Every structure is written in structure tokens, then in C-alpha cells.
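*Asks:* For reference, the sequence and a predicted model appear below.
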Amino acid sequence: MKIWRLNRFLLRTPVDTKCASRSFLPALVGLCLGITVSMMYAPFSEDSCETFLARQDPQKMIKLRETKSLDSGKEEEMYEPRQLEVPADSANYKLDSKAGSKFYRPKFAATELGIREKLLVAVLSSKDSLNTRAVALNKTLAHFVTRTVFFIDQKASVPPPPGMLIVNFSDGYNHLLPIAVLKYVSAKYGHDYDYFMFITDHAYVRAEKIMDLVTHISVSKHVHLGSPRGVEQGSTYCSLDGGVILSQSILSVVNATANMKWCSDKCHHSDQSLNLGKCVLHTAQMECQATVAGKQYTSHPVKDFNFDRDIEALREQTEFNKSISVFPMPDERTHFKLHRYFCEVELNATFYEIQEMKDNILYMSQFAPGGRDSVSWPVGVPESYKPKNRFDVIRWDYFTETHIFFQDDFTNVKELVGVDKLDIQDIIKVSMEKLNAKHNNIYLYSYLINGYRRFDPQRGMEYILDLALEDTSIVSEDGSNNDRVVEKRVFLVRPLGEVEVVPMPYVTENTKIRLVLPITMHDTDGWGLFVENYSKIKTEAGSIMSLIVVFIYDEAPKAGQEDRFSVLRSMLSYYDGKNDADTKSIALTVVSNKTYVSELTIIDMVSSHKSVSDDTLLFMCTVGMQLNMEMLNRVRINTIPGWQVFFPVGFWQFKPNLIYDKKPYPTDIDFNSKTGHYDVLSYEHGSFYNSDYKEARKSLTGSELASFDIFEMFVNFGKLHVFRAVEPEFKHFYQHLECLPNSPGKLYDRCLERRSLNLGTRAQLAKRIFQFQAKKGGH
């Protein structure tokens, strides 16, 4: 009725032809016509709700309604919120006794979602072979798999090798070691990994093939995989020497209390493989399999293996070359020799796959648009970057065998040293090898005429070399070599490899940090700004931050003489009065006697202070740096005890009177290329844990102690990851660097170079020189 009334209203409404547009009339007529037709058609429609209900039996409709209501009730019940029970063996969920049934969520989403790591390898060793065969297995296995744990049944007589996780049961029952390992692994790591491999240290394992195997097996499968060895009560079990792989589902069944008790009571055979196999067969009711999901586990047993004698015969056997494990190894030397052989096998297989891919690309290119000409060189490497405008053009760097020219915006020519020199020498060597391989060894290298290189972010490092070569196939009439010199231009590309994500331990931003600030008489001007900034940050940070100031005196203060740092000490005491007693600053004193004081001397004093523990995070600072919580939090995250130290690259301000035309100069640092630059030669700012510093400090010799700084010490130490990266939140005011002539030579030269680069850009310096000359000429 409402629609009909609306229709009548629209039809009766007078239309003002003067106000209404002609384009509105067709739309109005169409709307009215559509409503009229729909109302006329509705009573005759067979699909209307009223027609359908009128034709149904009322009793059937009542029963249908009751059935639907019951079904809908069940569906609604399915989606009602409900509380899950806490797993009995889970340590990630905790109940609060005061809060009743309140849950504490896991710290990581991966824990709550049940995401596990891929593979844990449990190696059964002994005290006699821990420092020999076990070390060899660790060096060839640990860096490929997710985690490696070594188990022994007696306490070792010598200290364990560094970097190896060792579990000692100390019961002396070697035959029961597999059961103890099963119980330990299932209880400690049972919920963290998808697959678990158990093996003795008598075997050699190709770790890449193991990871490839477990990666291609679904985690939903029950896996008891290995090399079938023998029969126990009509079922086959795996050889522990060849390796046994169990899935998490199988291990969880073995870990059941009743099953583990049965294994401890019944598996007392002298053969370790039989004990492990008997336990798994009884609890999981699953035999050892050599194949799962189309993937085969192959192990190759050898008897009285002598690598030098037997390898020639074994290399012809396909089964041996495809094997995942080889056992037993007589000693660690044989282990490393076999590892080198299989590395060569993998390398040759990789070269073959690369060549096969190249051939396939060339073959398929004929069917693609552009044909063979569309294939980039090298085959399979992306094409060169194409700039969109003149600002995107990648610059080529020109070099010779001794120098590189215009490497950056601040240097004209620079001597080739270090990795740059090794890089140029390597590409010249590769060029000669490729040329002689193509031209039957007729060329001898003379010298490099021209060299160009650039880094393409899509391809890698590209090189163009003009080489002067001596062609030995040319015979000169006068006997000289002048006619034999030829020039060759070669193109080389060092492609980018696959990006690898380095796993890092979890750290928080709540770690307490100690700022270490050395102060000399040249730093007194910036002291007030630094300590005021520190006080503001300290109010926000609270007890997780404190300051250690090291005052460096040119000469020892005499009795009755005024302290040169008295004003600085009073300011420090004033700001400390606002802080808690446990976070007050510490003032230390060093006397230089007008000689160079190394960073190691300063940190040695700080490290040995009674208030600095081994787990203290130390951050080396300077007076001119701007402190802020974002930078300090980045320091905490990037510094990991026992794993990584952090040396940020900060943005240093240029000299204000050179970059600004008039006073007053800005009090803050403007972040752009005309006001400063990232000082890549600055290494005095670094963060590390005191325990890591002490460990690295022991590695220095007497000569290195006199010439190294802390950054070089950690690089030379080699056991920690030295992370050095640009830090946008790290800004530093201009500071005139005092370069002491009695400092180590390379540090003194680096200081002079930094002092010249910290003044300003080339354009700014050239402008000042021009103004000075013009002013001088005017007078």
C-alpha cells in the first residue's frame, strides 16, 4: 500500500515546466512505470512468500520450524565463545592463582600458533671422542641444521670445545644413553621442533641433504625414518650409526609416562641401536622406513674405511654419491677428507644444474618475444638497471692496478688497499683464466690499461677491463715482443647471491645501559649541553640508564692546585641530585701525561669497576652527540650478549661558520647533505656487554694492544658478530678533532682525514676560499 500511495503521489504531483529540466522527465516516467509494472506482476508471481506458504501443510511447517530451530541452536552453540583447557605439559601458559582462571598469553605469536623450528640433531658421543670425532661432526653439521646437541655418559677429562652444547648424564651406562637422550630431548625440546635426528659421532652426515629431506616432508606425517638394520620381534628398527629421524608426533608418543617407563625398564641391551629401536617400536608401533613421501634416506656403511685407498672405487658407485650418511668414521681426519669430497660432489652438481638452466633458458627464449636477443647476459641474471631520469644514473668508478678515482664525492684519488685491492686482483685473475680457456692458453698478462666498475642493485658488481696481453702464438720477425702485445676488453659480473636471514636471539628494550663518556680539556665547551640533555633523557628512562664519566688529565693534579674539571664535576653533582641513589653517575680519573690514551685503557678501567658487572651493557659516547630514547633503544636491541656488538654510524654536523652565512646558528642539527654527513670513519661510538669485552680483550697480543681500538679488537676477535650500520637517530654536533701525533699511525692518519672531511662540502669550502681571496684582493 505504501508503494502504491507513493506511486499515486508521484503521478498527481504537478510539474513546473519552468523549473524542471527536460532531462528529468524521462527518469520520472521510467520510475513510475517500473513501480506500476512490479505491483501488477506481484500477485501473479508463483515464487512469492505468501504463495509458497499458502500451498504448504501447516503441520509440516511447524515440524520444519522446530527442526530448523534445533539445528540453528547447534550452529549457534558451535560459535559460542569457550575457554580452552591449559595443556598439562605446556610451560608457555600460566595460571594466576589470585586471578582464578585468567590466562597469560605466550610471549611469542609463534608459540601460541604452534609454529616450530625444523630440525634438532642429537649426537650420542663419549668422553673419549668428544674432542675428536664430535668436534669434526659439529664443524660440518651445526651451521646447516637448526640446533645440535651433544650427549655423553661420563664427565669429560678435558674442557669441552667452545661453541658446542653438551649434556652430561654422568651415570656411566653407555648402552642406556639412547633412552636418556630420548627422555631429555622430548622433555626439553619436544614442542619446539618438527623433526628430531638421533645419530652417533661415528658417522659423517651430509647436512644439506638432511635439511632438504625434512623440508619436503609434511609435518602432518608420522615419520620413523632411517636405514633399516635388523629385526626385533618381527619389526625392523633403524641403525643409530646411520641416523634415525623421528617426527614430533612420534616423539610425543614416546614421551608418554608409561611408555618412557617401559623403555627404561626393558631396553637394556648392549647395542644402542637396538635399545632405541625397541623403544620406538613398542611405543609408536611403527617400523623403520627408508622412504617417506617419495624421499629416500640412504646411508652407506663402510668397513675398515681408508679414504686414500677406498675413495677411487667408491666415487664410481652411484649409491655412495647419493648417500646421506656414511659410517663408521675411523678418525676426524678421515671425516674432514670425506667432507671435502662431498663438497666437490655438491659443487659439480651445482655447476651442472646451472648449465642445464642456462640451456633451458636459451632454448625457451626462441619462443618468447624478441627471440634470442631478449636474453640478458649473463644468462639467468637480471638485466641492468635502467635509470628513469638523469638523477638515477649509476656512476662508473675508474681504477688502475694501484689507485681508484672519484670513488665518492669527497675523494679524487685513493690508493687501492684491503678488500678493494683483492677484488681487482681477483677479477684480473678470472679474466685471464676465461680468456686462456677460450683461446688455448695463448695469452700472458702484461698490465691493466683501464678499469671500470659499478654496483647495480639488480645484478651485482659489474666490471669493464681493458687488458694489455702478450699473444704467444705470434712470432715476431725481429725477436722482440712489441708486435705480440694485443688489447682485449672484457666484461665481468659478480652476481648478487641469495639473501639470507641471519637468526638473532630475542632482546628487549628494558636492558640497563651504562653510558661511558671520556672527557678531556678540549671537550669542556660541549659538556654543559650534553649533561643537560642527559638529565632530560634520564628523567624519561629512569633506573635503566646511568652515566660513567672518565676525566682525562694532561698531568697529575698537584696538592693545593685547583682541579681543572671542578666546574664539570659540580654540574654533574647538581644533576645527580635529582636522580635516585642507585643511578647516580660515577666519575673516574685517568692521567695521560700529554700522551695518547687508548680506548682500551679507558674501558679497562670501567670494566674492572666494582659497580660494573659482566652483564652490564656499555655504550661509548662523546660530548657532542645528541642523546634520545630512540637511539638508546636501538642500541639495546642491536647489542646481544655473546652474539653481537653494535657500532653505529652517526650523522656529524659540518662546521657552522662554514655552512651558515650569518648568526645566530641553529641550535639543532638540520638533517640534509648541506649541513652534515655520515662519518663512516668514526668508530668511537660502540655498544657491547662487559662479558664480551673481557673475552675479546684476552685475545689481544702486546703489539695489537698498542695499536688497536675497540672496533678492531672485536673484528680481530672473530667470535662475535660486529654490526655496523647507519643510525638516522644518531646526530652529532660539530667537534674539532684533536689528532695527537704520538697516537698509533693509522689512527692518527684516520683522524686527520676525518678532520678535513668534517668541515663542509666541496662547494661550501670552495665558496669560502673564493670569498677569502676576493676579500684579500680587495684590500
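*Replies:* Here it is on my side, so go on.
*Asks:* all contacts plus neighbour counts: C-alpha atoms, from now on.
*Replies:* Noted.
*Asks:* And residue 743, how far from residue 213?
*Replies:* Going from residue 743 to residue 213 by CA to CA, to the nearest Å gives 56 Å.
*Asks:* for residue 445, same thing?
*Replies:* For residue 445, the distance to residue 213 - CA to CA - is 47 Å.
*Asks:* What about residue 493, how many residues nearby?
*Replies:* 19 (other CA atoms under 10 Å).
*Asks:* Now name the helix or strand holding it.
*Replies:* strand 485-495 (DSSP states H and E).
*Asks:* Tell me which other helices or strands that strand touches.
*Replies:* helix 418-438, strand 460-471 (3 or more CA pairs under 8 Å, 6 or more residues apart in numbering; DSSP states H and E).
*Asks:* Put this next to the previous one:
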Amino acid sequence: YVILHGYRKKLLSASKFIHDKNLNKLEIEVNFLTVLKSNMNIFFPGAEIGTSANLLYHILWMVPFTLTSQFPSTFQMQQLFHENYEHNRKGYIQDLHNSKIHAAITLHPNKRPAYQYRLHNYMLSRKISELRYRTIQLHRESALMSKLSNSEVSKEDQQLGVMPSFNHFQPRERDEVIEWEFLTGKLLYSASENQPPRQNINSILRTALDDTVLQVMEMINENAKSRGRLIDFKEIQYGYRRVDPMHGVEYILDLLLLYKRHKGRKLTVPVRRHAYLQQLFSKPFFREIEELDVNTLVESINSDTQSFSFISNSLKILSSFQGAKEMGGHSEKKIHILVPLIGRYDIFLRFMENFENTCLIPKQNVKLVIILFSKDSGQDSSKHIELIQEYQNKYPKAEMTLIPMKGEFSRGLGLEMGSSQFDNDTLLLFCDVDLIFRGDFLQRCRDNTIQGQQVYYPIIFSQYDPKVTYGGNPPPDDDFAFSKKTGFWRDYGYGITCIYKSDLLGAGGFDTSIQGWGLEDVDLYNKVILSGLRPFRSQEVGVVHIFHPVHCDPNLDPKQYKMCLGSKASTFASTMQLAELWLEKHLGVRYNRTLS
């Protein structure tokens, strides 16, 4: 890649001048230098003869031109000398995964060192990819030669020298089948238990798809000039993707392309093609045998030399992080657990038993706040008050508070009221009475919540109906049993939240006008994103949502009612088990999962 500045536009005008002269092949062969020399005062006014001669040789070197081939057209010259003038970009190229970038011999403007380093880094990464691909090709050739010579194939050649195929892994049972993910131009649909059923294609997958399509188009257009046609990529109509952990990433893509014929009768037509692709894993180049002892490394560097003090100072940061990992991070930060509630005494009794085992007996640094809604009579809350008093008498040093509220239940209003009791540096945990949790979850709540920067939104595991799951048999005693059969990750729920009071206020707080079930958590989640805070989402193995029958009030807002019905439908059982029950009922025999 050559970066040109002063002569760039002049070279383009020179090529356009010769092209507009309509010179035939023989005239170009004989008179190319003569034409340029005679018009040097037009292209490069004030240039000396020596400079002109050197410049002509530079032109001949840079332009893909020989005396026996056709001179490039103006359009081709524009592709070779890539212009990147965009408003307020100042030479920054957003998308480097671009065929125009790869085909160009110059990029302009590209004057800022940071942009030049970025471009250089990208070109080196491309070179690394090409070399690793060449390595795989050599392993394939080596494996083939070993077979032809009846010699033993090395273990490395067996792993890296396999030819592309979708049949490397042969499942023995249906549960072992690696499922495909369906994708469109913008969305990804997944049946995996740790993935949302539908999500936007993230930047990592988007980059991988763009790079894959770019390589496909380069292979298709490898001999485009001799064939007199060019094929451009338009879009991905749809596709499938899956990851074979032992071999690589596999794609089936339906591509919409533009066929452009420039020999003979010019023609441009849209075409569709299926591409079956496999991106194989290559040899790993790094493996960490044992955990790095940062403290020992810092002491070793300090004792050897003082010239690397900047490395030592950087490693001290890692050392403190390692210490935090060992000590449990912000272990002394108090968590204020807020639980809005109306009725449901039996469920509340189970919650308090779990709270006693998890927090009261181990003396966790927490404070429990129950926001208890009740109707005008107040009779439905008397048992709850008595239960709280029993625990307060049993654990007099524990911090437990009950805030009574009158009127219709509103989760957002209750959490807003509860959080208003504390100062801005308070760490809040918005909880539900249907949950049971363990102590490790509380520590992750502390570690993953950063005041002014990050809010922790755990993805919790929700149990299916045990009557359906276990067919009337008693469920196991362990509620923390994670499998496709027992439950699912509630990736659409944002109700369980760890957030600082100051960040809650900065985001705008809850919408207290929302009554009844749902929507208040989604509203707050959107506010958190818009406020500039970073939501941290991950599966949380320390929390389980215990199954309970869902009742959806028809008088709810239509949007809330629809969400409630969707949540209710998702709690019956897994789609696979429901399908098996349906087949068993209609076929009249027990459905054999393995043989099917």
C-alpha cells in the first residue's frame, strides 16, 4: 500500500487524458511516453525534465499497465486510487472489510498516525489469516501424501489436514445433533438454551459474516477479467450457521448477487447462489499451563532491574485484581434487597426460609426491605407482618424492614418507594418473592455493579411446571438443577437488577404510572441504556425462579396482557417435551427419543 498525496489527482487526470484520446493499442505501445511528455505542462506544471522522467516511470510502475494490454479506464483508476473523503471523518475508514479497500493500491486521505496504525494492523491481520490458511493447505497436502505413501499420518495432520465437510461429527443420538442457527440480514434465531430465541446480529458475528462473504466474492471473481464478467455482492437473503467445537464454523448462505458482463453485449442481472462454507480451526498458538502468580512476577521484575518500572506498575493493577478475586472483591458492601409483594403468604414463607439459610445464618452484609401492598381491610397482610416480627425476634441484629402500602399492586411504585429510603451510594437489589438464591449470587451482585458505569442484569433460570416435566412424580430436592428439561433462561426478563441509587436516579427511575404485571422493568432497562450506563447481562447460576401458575388479568393494558400470556406459555415445558407429549398422545405409543 503506497500512500500518495501531491500527485494523486494529477495521476487520475493523466489516465483520463490518455483514455479520452481513444488511442488504439499500437499507438499506446509506441506513443505512451511521448503523449505524457508532450502534455507534462498540463498534468504537472513547473516540473523539471528530470523530475518528469522519474515521474513517468513511477506512473508506469504503479498503474497495472503493460505495453501489450489495454490501459485502465477512468473507473478502474478510481478503484486503484481509492478516495475516502467523508464528512467529518478526516480520513477515518469505518469498514476495512471491503473489497474496494483490498483492490486499491493507494488510500487517501490517510495522514493521521492513529489511522495509519489501524490500517497497518488490519493488513497484518489479513496477512496472518492468509498464512494460517496456507498452513492448513500444507497440512492437507501432507495428510494426502502420507495416505498415498502408506505411511502413518501425524496427529497434527489428522486434526488440521481434514478436508472441508459438514459430516466430520457423526451424532449417535438426537440430543447430540449440533443445531443450526437461522439468520437473516439483521437477525439471528437460535434454539440454544443459553441464547435468546431472537436477537440482533452482534458486531462480532457481523464482522465474521462480512469477512466470510468477502472471501467468497474474491474466489468467485478470481478470473473475472478473463471471463469477461464481474459478480458483485448485494445481500444475504438468509442463511444457517453452527459451530462444531472440534472442527470449525459452518455456514449455508443464500446470497443475492449482481452478475455484470462487460464483454460483448453488456448485461446486468440479479442472481441467487447457495454457498456451503466451512471455516476450519487452525493450530492454537497460545496455551496457559498454569495460573500466573502476579505478585511473584512483580517481585522478580523489581529485583532484576528498575528499567521496567512501568511494567511493574501495570502489573500491580493485575496484582490488586488477583487479590480482589481471592478476597471476594467488595465483600463488605451492603446489599439492600427490595421485594415488592401483595398476598401470596405461602410463597413469602418459602422466600424467608431461603433468606434465612442464605443471609441470616451466614451473617451476610445485607438489608431486607419488604414493600407490602394490601387492600383497604389490611387482613391479607397480617400474616406477613407476624412472620417478619418472628424473624426479627430470632435475629435481633439482622436488618429487616417492612414498608406497608395501600392500593393496587404496582411493582415500579413499590421499588421506587423502597429505594427512596436510602442515600445515593446505596447498592440496591430489586428482587421477587418467587426467587431463591445463594450467597455467591450476592457476591456477583457486588462485583458486577459499578457505580456510575455499570448495572448488573442477571439472566435467571426459570423452572418449568414440574407436573409436566416429571409426569406427576415428585421433583428432586435440588432446585438448582439446570437442564433443557427442567427450565429455561429467562433472557427476556429485566426485573432482577443490581444498581446503585445514584444510577437509578440518573436514569430517571421507575414509571410509577404502570399498574399490575410487567413493563416497568423493560422501561427502566431502556432508561439505563439511554443514560449512558452499561448493562451487564449474563446467565446467573446462583438464582432460580421457582415455578408458579401464572394468572393474566384480562383487564391489564393490552401490551402487558400480551406479555403476560407469552410468559405464561413459556413456563409449561420445553418445546421438545411438549412435542413428545403430543406425539405420544396421538401415536398411542411412547415416543422413542433416541431411535427417532
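*Replies:* Nice, thanks for sending it over. Predicted model only: the values in this text are computed from it and were never measured.
*Asks:* what's the TM between chain one and chain two?
*Replies:* TM-score of the superposed chains, computed with TM-score structural alignment, normalised by the length of the second structure, equals 0.55; 428 aligned residues with a CA RMSD of 5.6 Å.
*Asks:* what residue of the second structure takes the place of residue 613 of the first structure?
*Replies:* Residue correspondence to the second structure (TM-score structural alignment): residue 613 of the first structure is matched to residue 423.
*Asks:* tell me, what residue is most central in the second structure?
*Replies:* By CA atoms, centre = their mean, the second structure has its centre lying nearest to residue 202, at 4.5 Å.
*Asks:* Does residue 272 of the second structure touch residue 255 like I think?
*Replies:* Yes: Residue 272 of the second structure lies in contact with residue 255 (CA atoms under 8 Å); the separation is 5.5 Å.
*Asks:* The two: which is more packed in?
*Replies:* Using other CA under 10 Å, the more surrounded residue of residue 272 of the second structure and residue 255 is residue 255, with 19 against 15.
*Asks:* Alignment lookup: the more buried one to the first structure.
*Replies:* In the first structure, residue 255 of the second structure lines up with residue 467, judged by TM-score structural alignment.
*Asks:* so that match makes contact with residue 450?
*Replies:* Yes: with contact defined as CA under 8 Å, residue 467 of the first structure counts as touching residue 450 (7.3 Å).
*Asks:* How many neighbouring residues does the closest residue to residue 92 of the second structure other than its chain neighbours have?
*Replies:* In this structure, residue 92 of the second structure finds its nearest non-sequential neighbour in residue 115, 6.3 Å apart by CA to CA, 6 or more residues apart in numbering. Using other CA under 10 Å, the number of residues around residue 115 of the second structure comes to 15.
*Asks:* packing partners for the host helix or strand of residue 115 of the second structure?
*Replies:* Secondary structure assignment for residue 115 of the second structure, by DSSP H and E: helix 113-148. Judged by 3+ CA pairs under 8 Å, 6+ apart, helix 113-148 of the second structure is in contact with helix 155-160.
*Asks:* Name the next helix or strand downstream of the helix it packs on, please.
*Replies:* Toward the C-terminus from helix 155-160 of the second structure - assigned by DSSP H and E - lies strand 181-183.
*Asks:* The stretch 251-400 of the second structure: strands as residue ranges?
*Replies:* 267-280, 335-342, 366-374, 399-406 (DSSP state E, counting those that start in this stretch).
*Asks:* Quick one: closest of these to residue 128 of the second structure.
*Replies:* Set against residue 128 of the second structure and scored by CA to CA, those come closest in strand 267-280, at 14.9 Å.
*Asks:* hmm, who's touching that closest one?
*Replies:* Strand 267-280 of the second structure has contacts (CA atoms under 8 Å, 6 or more residues apart in numbering) with 164-166, 247-261.
*Asks:* buried residues in that strand?
*Replies:* Residues of strand 267-280 of the second structure classed as buried by neighbour count (16 or more other CA atoms under 10 Å): 277, 278, 280.
*Asks:* Reformat these as CSV; add distance to residue 526 of the second structure.
*Replies:* Below are these laid out as CSV (distance: CA to CA, whole Å):
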residue, distance to residue 526 of the second structure
277, 38
278, 38
280, 39
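*Asks:* Confirm residue 714 of the first structure sits in a helix?
*Replies:* Yes: Residue 714 of the first structure: assigned to a helix according to DSSP: H, G, I helix; E, B strand; the rest coil.
*Asks:* Just give the closest residue to it, not the sequence neighbours.
*Replies:* Nearest one to residue 714 of the first structure, counting by CA to CA, 6+ apart, is residue 696 at 6.3 Å.
*Asks:* That neighbour: what secondary structure?
*Replies:* Per three-state DSSP, residue 696 of the first structure ends up helix.
*Asks:* my guess is it meets residue 713, correct?
*Replies:* Yes: counting by CA under 8 Å, residue 696 of the first structure touches residue 713, with 6.9 Å between them.
*Asks:* hmm, back to that, for the strands of the stretch 251-400 of the second structure, give me a markdown table that also has distance to residue 186 of the second structure.
*Replies:* Formatted as a markdown table, the strands of the stretch 251-400 of the second structure follow (distance: least, CA to CA, whole Å):
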| stretch | distance to residue 186 of the second structure |
| --- | --- |
| strand 267-280 | 18 |
| strand 335-342 | 38 |
| strand 366-374 | 42 |
| strand 399-406 | 45 |
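*Asks:* before we move on, the earlier item: how much does the strand holding residue 493 of the first structure stray from the second structure?
*Replies:* Strand 485-495 of the first structure, aligned to the second structure and superposed, deviates on average by 5.0 Å (mean CA distance after the TM-score superposition for the first structure).
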